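# Mind folding the following:
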Amino acid sequence: MENLETIFAVIKNLITFNLSAIQKHEWELFQGYGFFMLVVFLVVVLYAYCFHLYRSEATGEKNYEKYAKLALEDDIDDSVLENKRSA
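Okay, the predicted model is just below:
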């Protein structure tokens, strides 16, 4: 509970631009928890993106194998993968 109070005090000092009031150990604690929260957030975003790709391919909205083959079969006379409506 003490760490949580320290983190909120650091956030308050950052918002009020009172940077001289932040001690070194408080800043290190804030950086540690901040890095952990950033990693957790990025992992959640990565898994959500992977789930989106899996679901869109499973429902037939997109076929990502066509796009994977594009790297191997990229000649000037190859057929177009998708016909897009012009704006």
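# only C-alpha atoms for contact and neighbour calcs from this point on.
Will do.
# Quick check: residue 21 touching residue 14?
No. Using Cα atoms under 8 Å, residue 21 is not in contact with residue 14, being 9.4 Å away.
# Quickly list what's touching both of those two.
The contact sets of residue 21 and residue 14 do not overlap (Cα atoms under 8 Å, 6 or more residues apart in numbering).
# Also this sequence, please, to line up against the first:
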Amino acid sequence: MEHLSIIFNVIKNLVTFNLVAVQKHEWEIFQGYGFFFLVMFLSIVLYTYWYHLYRVEKTGERNYEKYANLALSDDINDSVLENKRSA
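Model (predicted):
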């Protein structure tokens, strides 16, 4: 509970640009929790994106093997991978 009040005080001081009031140990606690939540957020985003790619491949909306072969068949006379309508 003490750490929660420290985090809110640091956020309040950051918003009001009163950085002199933030002590070193408070800043270290804020950085530790911030790093933890950033890693958790990025992990959730990564696994959500992975699931999206997996689901789109399984439902047949997109075939990513064509994109994997794009580097091998990169000639001027090769066919277009996807026909998209123009804007």
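# any idea how far residue 54 of the second structure is from the residue of the second structure most remote from its centre?
Here the second structure reaches farthest from its C-alpha mean at residue 77, the gap being 37.2 Å by Cα atoms, centre = their mean. Distance, residue 77 of the second structure to residue 54 of the second structure, by Cα to Cα, to the nearest Å: 31 Å.
# can you give me the helices for the first structure?
2-15, 24-58, 64-70 (DSSP state H).
# Quick one: closest of those helices to residue 82 of the first structure.
Smallest distance to residue 82 of the first structure across the helices of the first structure (Cα to Cα): 9.7 Å, for helix 64-70.
# what's in contact with that closest one?
For helix 64-70 of the first structure, contacts defined as Cα under 8 Å, 6+ apart pick out 57, 81.
# just to revisit the earlier point, how about the helices of the first structure, which one is nearest residue 81 of the first structure?
helix 64-70 (7.2 Å).
# Would you mark the buried spots in the closest one?
Using 16 or more other Cα atoms under 10 Å as the test for burial, helix 64-70 of the first structure gives no buried residues.
# Report the mean distance between it and its aligned residues in the second structure.
Average distance, helix 64-70 of the first structure versus aligned residues of the second structure after superposition (mean Cα distance after the TM-score superposition for the first structure): 0.5 Å.
# on that earlier part again, what's the closest of the helices of the first structure to residue 84 of the first structure?
Closest to residue 84 of the first structure of those, according to Cα to Cα: helix 64-70, at 15.1 Å.
# what about the nearest residue to residue 63 of the first structure once chain neighbours are set aside, distance to residue 65 of the first structure?
Leaving aside its chain neighbours, residue 63 of the first structure sits nearest to residue 57 (5.7 Å; criterion: Cα to Cα, 6 or more residues apart in numbering). According to Cα to Cα, residue 57 of the first structure stands 9 Å off from residue 65 of the first structure.
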